[in-house]
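# Would you be able to build a 3D model of this:
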Amino acid sequence: MLSEQSAATVRATLPAVGGALGEITERFYAGMFEARPELLRDLFNRGNQAAGTQREALAGSIAAFATHLLAHPDTRPDAMLGRIAHKHASLGITPDQYAIVHEHLFAAIAEVLGEAVTPEVAAAWEEVYWLMANALVAIEKRLYEEQGGPGWREWEVVERVTETADVVSFRLRPADGGPVRDFRPGQYVSVRFALDDGARQIRQYSLSGAPGPDERQFSVKRVHEDDGTPEGEVSGHLHARVRAGDVLELSEAYGDLVLDAEPGTPLLLASAGIGVTPMTAMLAHLAGHGHDAPVTVVHGDRSPADHALRVDHEAYAAKLPDAAVHLFYEQDAPAGASTGYVDLTDVPVAAGTRAYLCGPLPFMRRVREQLLGKGVAPADIHYEVFGPDLWLAKQG
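Model prediction:
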């Protein structure tokens, strides 16, 4: 809970601080990476830093947290905190790193806002920061305890499967031959390995299946340079160099977009592009556990040839007793599929549906609006963002 004095100060300064957060976070990252270059080399996603998306997401999360504290002083934005904590846990973030962030973030605030940062203002925003940081540390501690602590484990690639021209699936088992922890459909793992320049970069990939009891599978879309987005150095490395017999370092499974398939609850799984990966794992789970309530499967892609995991996607849906599949392709749509972007206008949505969305942000915004228009409760619409959560950033 934010103290009354700090709440008044934060309320008065939120417009100024919020308006400057973009510049503040840019200065923050520049200063931190200059002082601690190993963080950019071995922890932060260099592609997201180059594109500016990580800065935008950080600014949005701070603004959203402060706004929530002012509007709901007796509660925490647990959904937002949980999503961030899962990302942090998959990266192996430790409590001491919050002190590093604090040092450089508040140096950036002072640099950007200058004399406006009085001792009172600084104290109020420090209270906001540590309320958020300590809440995240507590959640991450619990997640680490559930997963046996932070750390990395070596996994051997046992099979590489080309799904499309730009998507490859990797099937792996632990190199040490030890037991494999269960994961919940919808979760992801972090993958870490050294690049040619010595950097140990980390990326998260949704688990698209479990081919066997001691195996996991994740699928990777190669990121091409486009509209200011740099070429994906990690996805490119995985596509070009990793083959069966190679060993990768993986985290345990994390992620809060997990399937909650209560008996009798209608479900809608909507995806676009590589967002199909967690949905395929969810469908596999539903088919394997005999889910008999209605399941609506919606997917959009450029073409059937670009639809990764298409065979599995449709096969798992076909095993369900009450499933309807709606496919949308921008081109080459076969019989039974629609041409164009995903549109739920003519898609029946049962009362009480719980929806899961994964794909590009414009797609998820559009589908969410249509679901709300069809009477789906906002609390029943769940989403996953690959990379920094720019949905959250736009809410800040």
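# C-alpha from now on. contacts and neighbour counts both.
Noted.
# can you give me the strands for this structure?
Remark: strands assigned in the chain by DSSP state E are 153-162, 167-174, 188-194, 200-209, 216-221, 247-250, 267-272, 295-301, 323-329, 338-339, 354-358, 381-384.
# Need the nearest residue in space to Leu257, chain neighbours excluded.
The shortest distance from Leu257 to any non-neighbouring residue, by CA to CA, 6 or more residues apart in numbering, is to Gly186 (5.6 Å).
# To compare with the earlier structure, here is another sequence to fold:
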Amino acid sequence: MLSTRSVPVVRATLPVVGAALERITDRFYRRLFEECPELLRDLFNRGNQANGSQQQALAGSIAAFAGMLLERPDDRPDELLLRIAHKHASLGVTPDQYRLVHRHLFAAIAEVLGKDTVTPEVVAAWDEVYWLMANALIAVEARLYRDAGATGADTWRRMVIAERRTETRDTVSLTLRPADDRPLAAFRPGQYVSVQAQLPGGARQIRQYSLSGAPGRAPWRITVKRVAADGAPNGEVSHWLHAHARPGVALTVSAPFGDLVLPPGDGPLLLASAGIGCTPMLSMLDHLARTEPSRRVTVVHADRAPATHAHRDELHALVARLPRATLHLWYDDPDDAEPEALPGRVDVSALDLPDGVTAYLCGPLPFMRAVRDGLLHRGVPARSIHYEVFGPDLWLGQK
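Model prediction:
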């Protein structure tokens, strides 16, 4: 809870700080990487830095957290911050790094807004906001590390590629086995792992990939779509994996993390995905087929065409194992390979959704926004709609 002394200061300055947050975060990252270039080389996604999405995500999370402190002071921040904490844990973020971030972030605020605006009173109030957010994240991340059986923030282990399978022209799946005799960590359906890639030039870039099999089933499997390289460093890890990930190659992989997971109970579900967003849904469906086959499930997937739909045959097979599941497909360019599919974009109004449905969305942000808007229009409560973003969460605070 924000102190009574800081509330009026944050409320008065939030419009000014909020309007400048993207400039502040841009300056912050420049300062941070000037002092610690290894963070850009080995921790932060260079593609997201180059296109500005990481800066936007950081700005959005700070604004959303400050707004929550003002408008809902009695709410715990854990739910708002859980997605960020899972991503940080998958990267091995440590408490010391929050102090480093604090120093450069507040220097950036002063540089962008100027000393006339950033008075000692303003600094003290926003310092309180920062540490409320940072300490909440540190606490959640400590719990995640503990649950993963990690020593500190070290959740990494060596895995060996056991099999490589071409799913579409631009998508391959990789099955991973431990390089040692230790058992694989447990995971919940829908979670992901981080994978380190040792790139030319020595950079160690990290990306997240959903585990697309059922929990408890070995080996693990991830699916990698080759991202269009519209200029370095976009797609550098997916291109490296497509070129070098072969059976016998060792990869450094994190423990499983991620908060888009199936809830307990027997209520109806909607699993809606687009493109490579199908991967966490495969894990959920596999788990349901093994443990709760009578649960009512509506499955929706959108793609460019049947030929670009990764794991299409597997999706059909999983849905067929669930007696009360229905599958609805939309393609930009449908063909005879899927005669029942509909053309164009997903139309939520065409779905037969039961009362009390809980929705899980994964795919490009425009797809998820459109589906979420359609579900809200149909009366599905916002609390019952969950999502996963591959990359910086630009949706946080904008829903």
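# For the two chains, what TM-score is obtained?
The TM-score (TM-score structural alignment, normalised by the length of structure 1) is 0.97; 393 aligned residues with a CA RMSD of 1.4 Å.
# so what corresponds to the residue nearest to Leu257 of structure 1 in structure 2?
Under the alignment by TM-score structural alignment, Gly186 of structure 1 pairs with Gly190 in structure 2.
# One more: Arg241 of structure 1?
In structure 2, Arg241 of structure 1 lines up with His244, judged by TM-score structural alignment.
# now its match: how far from Leu199 of structure 2?
10 Å (CA to CA, to the nearest Å).
# can you check Glu167 of structure 2 too?
Glu167 of structure 2 is 24 Å from Leu199 of structure 2, by CA to CA.
# Neighbour count: those two, which is higher?
Using other CA atoms under 10 Å, the more surrounded residue of Glu167 of structure 2 and Leu199 is Glu167, with 19 against 14.
# right, and that one touches Ala307 too?
No - checked against CA atoms under 8 Å, the pair Glu167 of structure 2 and Ala307 is beyond contact range at 9.3 Å.
# quick one: stretch 276-292 of structure 1 aligns where in structure 2?
Taking TM-score structural alignment, stretch 276-292 of structure 1 hits residues 278-294 over in structure 2.
# ok so, going back, to Tyr98 of structure 1, which of the strands of structure 1 lies closest?
Among the strands of structure 1, the nearest to Tyr98 of structure 1 by CA to CA is strand 200-209 (18.9 Å).
# Provide the aligned range in structure 2 for that closest one.
So strand 200-209 of structure 1 sits over residues 204-213 in structure 2, by TM-score structural alignment.
# buried set for stretch 65-78 of structure 2?
Using 16 or more other CA atoms under 10 Å as the test for burial, stretch 65-78 of structure 2 gives Phe65, Ala66, Gly67, Met68, Leu69, Leu70, Pro77.
# One more: stretch 94-108 of structure 1?
Counting neighbours by 16+ other CA under 10 Å, the buried set in stretch 94-108 of structure 1 is Tyr98, Val101, His102, His104, Leu105, Phe106, Ala107, Ala108.
# One more: stretch 28-44 of structure 1?
For stretch 28-44 of structure 1, burial by neighbour count (16+ other CA under 10 Å) applies to Phe28, Tyr29, Ala30, Gly31, Met32, Phe33, Leu39, Leu40, Arg41, Asp42, Leu43, Phe44.
# swap in stretch 212-223 of structure 1?
Residues Glu215, Arg216, Gln217, Phe218, Ser219, Val220, Lys221, Arg222, Val223 are the ones in stretch 212-223 of structure 1 that count as buried (16+ other CA under 10 Å).
# Ignoring the adjacent residues along the chain, who's closest to the second one?
Leaving aside its sequence neighbours, Arg216 of structure 1 sits nearest to Ala210 (CA to CA, 6+ apart; 4.5 Å).
# for Arg55 of structure 1, same thing?
Thr25 (5.6 Å).
# need the contact list for the one you found.
Arg55, Glu56, Leu58, Ala59, Leu105, Ala108 (CA atoms under 8 Å, 6 or more residues apart in numbering).
# Wait, the first one touches Asn45, no?
No - with contacts defined as CA under 8 Å, Arg55 of structure 1 does not count as touching Asn45, sitting 11.4 Å away.
# the more surrounded of these two?
Per other CA under 10 Å, whichever of Arg55 of structure 1 and Asn45 has more neighbours is Arg55, with 24 against 19.
# Format the buried residues of stretch 28-44 of structure 1 as TSV; extra columns: distance to Thr118 of structure 1.
TSV is the format used below for the buried residues of stretch 28-44 of structure 1 (distance: CA to CA, whole Å):
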residue	distance to Thr118 of structure 1
Phe28	19
Tyr29	23
Ala30	24
Gly31	21
Met32	23
Phe33	26
Leu39	30
Leu40	31
Arg41	35
Asp42	35
Leu43	33
Phe44	31
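# one step back: could you pull up the residues touching the residue nearest to Arg216 of structure 1?
Ala210 of structure 1 makes contacts with Arg216, Gln217, Ala281, as judged by CA under 8 Å, 6+ apart.
# and if you look at Val9 of structure 2?
Neighbouring residues of Val9 of structure 2 by CA under 8 Å, 6+ apart: Glu121, Val122, Ala125.
# tell me which of the buried residues of stretch 212-223 of structure 1 is nearest to Asn134 of structure 1?
Phe218 (31.9 Å).
# Alignment lookup: the closest one to structure 2.
Under TM-score structural alignment, Phe218 of structure 1 pairs with Ile222 in structure 2.
# gap between its match and Val7 of structure 2?
From Ile222 of structure 2 to Val7 of structure 2 the distance is 45 Å (CA to CA).
# Gln398 of structure 2 now?
Taken as CA to CA, the span from Gln398 of structure 2 to Val7 of structure 2 is 22 Å.
# And Thr168 of structure 2, by the same measure?
Relative to Val7 of structure 2, and taking CA to CA, Thr168 of structure 2 is found at 53 Å.
# what does stretch 8-25 of structure 1 correspond to over in structure 2?
The aligned range for stretch 8-25 of structure 1 in structure 2 is 8-25, by TM-score structural alignment.
# Next, the buried residues of stretch 300-319 of structure 2.
Using 16+ other CA under 10 Å as the burial criterion, the residues of stretch 300-319 of structure 2 that qualify are 300-312, 315, 318-319.
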